[in-house]
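1. Okay, sequence plus prediction incoming.
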Amino acid sequence: MSNAGALLGKQIDVQLSGEKSFKGILTDLGMDILVLYNGEQFLYFPMLQVHRFNLSEEKDNEIEYPLYSPMMEDMGSISYRKTLMNAKGMFSEIHVAGHIPLHGYITNVFNDYFAFYSPVYKTMYISLHHLKWLSPYHQGNIPYGLSKECFPVNPSAVPMVRSLGEQLKKYAGKLVVLDGGEDPMKIGVLKTAANNLVELTTASGNQVFFKLAHIKSVYMP
């Protein structure tokens, strides 16, 4: 580990790409992931999203070193993929695009995406390159106060494949929503997913193409 390891256990400031900042105690650090405790939640940041981090100049005395960790006991050396695998089935909050958090649990982790079950959006596909951060719920907490019966063990009837592009091919002819649907051009019927491009037909009948690498999330309403 680089000299950054000297910051373990200390209060740091983290700035993500896009200027969003966080303060907390650095509890773990790997080659591709950083773990911060902000006094209430553990936040797992893929290093892909971290612009910089540094020792806090102004210490927040309200933040104390955590007495427990929600999922690190069996992690060994921490990594982004290990974190996602360890979080499978654990109710969590994730942030991907925009300002709206998603609540639910990871069901499968693949080469360049993971499947996430949300009680609001049902099965979603999240790009590994665009997850901003993940925060597990305290053990026993369930989103929206729902019962566990509201969460299916096998939420998707569509077989999964290893890459997001190949998975999207299975939804040709179906209505899909990209990146939360804040942009109306990202809601439409999926025509093709090939050559690293995804083609949609929008509500007005226009054909629009998106580069697969820039797609952050997908769900089928």
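-> Great, that's in hand.
2. For the rest of this, base every contact and every neighbour count on C-alpha atoms.
-> Noted.
3. contacting residues around the closest residue to residue 181 other than its chain neighbours?
-> Using CA to CA, 6 or more residues apart in numbering and skipping residues adjacent in sequence, the residue nearest residue 181 is residue 187, 5.9 Å away. Residue 187 makes contact with 175, 176, 177, 178, 181, 200, 202, 203, according to CA atoms under 8 Å, 6 or more residues apart in numbering.
4. Kindly indicate the member of the residues you listed with the most neighbours.
-> In terms of neighbour count, residue 200 stands highest of these at 28 neighbours, by other CA atoms under 10 Å.
5. residue nearest the centroid of the chain?
-> The structure's the chain has its C-alpha centroid closest to residue 131; by CA atoms, centre = their mean the separation is 3.7 Å.
6. How many residues are close by the nearest residue to that one once chain neighbours are set aside?
-> The shortest distance from residue 131 to any non-neighbouring residue, by CA to CA, 6+ apart, is to residue 96 (4.8 Å). Residue 96 is flanked by 21 other residues according to other CA under 10 Å.
7. this is the comparison structure:
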Amino acid sequence: MKNILKKLVGEKVKLQLPGKKIIAGMVIEIGSDVLVLFDGKDYLYLPIVHIQKITKLEPKEDDIPPPSGTPNIEHDEELSLRKVLTLGKGMFTEIYITGNQPIPGFISSIMNNYFVFYSPVYKTMLISLNHLKWLIPYTANQRPYSLTNQQLPLQPVNISLARTLEVQIEKMVNELVILNIGENSNLIGKLNSLQNNFIELITAREELIYLNMHDIKTIHFTNM
């Protein structure tokens, strides 16, 4: 099927994302479900499903320099989000999921509907593919927080992983977890159960909270 967005390759545009976020840059490539944008500094890989509106930049808005190099993820076939994640596996990247703080780290595993991301701050995180807003690969000489290989080793996470996030969460029952990067205190607690797409969480005050599974963006153990 013809992709009407391909005509935007080489154009400078403004993208509107959920949460009224606006990103401007030059469209470098359009894949089957991902758009590559150069914002004057970085190459951003954005899942098309989260792009709410695209408009061309007015001349007075255009202060974005042209790219001087090529995207850090090299490929031969048409890009897709899964291919971006696969090619970026083990590469230092910055991802944006929720809140105001991008998360640096690296992808260690890619499953059916989630991937495992290691952050030097949050440690091992399970990220829903449905909630990834963008990914920025670092250049070869960049490392998060200038950490050394000893401080931030690139090694696979040694945990048994289920194919789907739902089954993985079921395996985490009775664990103390942090959901959605702990945006508020109600998203931190003991995972009591997962039934009918709702997570039952026990908070620090022993209050039972029920959270829709489809709203879970990230989850990680406090002891990972």
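-> The structure has been received and is ready for your questions. Owing to the predicted nature of the structure, the values given are computational and were not obtained by experimental measurement.
8. re the thing from before, could you double-check that the residue nearest to residue 131 of the first structure lies in contact with residue 217?
-> Yes - counting by CA atoms under 8 Å, a contact exists between residue 96 of the first structure and residue 217, whose distance comes to 7.4 Å.
9. shared neighbours of those two, anything?
-> residue 126.
10. ok, the closest residue to residue 197 of the first structure other than its chain neighbours - contacts?
-> Here the nearest residue to residue 197 of the first structure in space, its sequence neighbours aside, is residue 211; by CA to CA, 6+ apart that works out to 4.7 Å. Counting by CA under 8 Å, 6+ apart, residue 211 of the first structure makes contact with 196, 197, 198.
11. and which of these is nearest to residue 165 of the first structure?
-> Minimum separation from residue 165 of the first structure among these (CA to CA) is found for residue 196, which lies at 7.2 Å.
12. all helices of the first structure, in order?
-> Counting by DSSP state H, the first structure has these helices, from start to end: 80-86, 164-169.
13. out of those, nearest to residue 64 of the first structure?
-> Closest of the helices of the first structure to residue 64 of the first structure is helix 80-86, at 23.1 Å (criterion: CA to CA).
14. other SSEs contacting that closest one?
-> strand 102-109 (3 or more CA pairs under 8 Å, 6 or more residues apart in numbering; DSSP states H and E).
15. Count the residues that sit near the corresponding residue of the second structure for residue 102 of the first structure.
-> In the second structure, the position corresponding to residue 102 of the first structure is occupied by residue 103, as judged by TM-score structural alignment. Number of residues near residue 103 of the second structure (other CA under 10 Å) recorded here: 21.
16. Quick one: residues contacting residue 103 of the second structure.
-> Contact partners of residue 103 of the second structure, counting by CA under 8 Å, 6+ apart, are 94, 95, 96, 119.
17. Tell me which residue of the second structure matches up with residue 69 of the first structure.
-> With TM-score structural alignment defining the correspondence, residue 69 of the first structure maps onto residue 71 in the second structure.
18. Now do the same contact list for the nearest residue to its match once chain neighbours are set aside.
-> Nearest residue to residue 71 of the second structure, sequence neighbours excluded (CA to CA, 6+ apart): residue 43, at 6.1 Å. Under the criterion of CA under 8 Å, 6+ apart, the contact partners of residue 43 of the second structure comprise 36, 37, 71, 72, 136, 137.
19. Could you measure from the counterpart of residue 43 of the second structure in the first structure over to residue 162 of the first structure?
-> Pairing criterion TM-score structural alignment: the partner of residue 43 of the second structure within the first structure is identified as residue 42. Taking CA to CA, to the nearest Å as the measure, residue 42 of the first structure falls 29 Å from residue 162 of the first structure.
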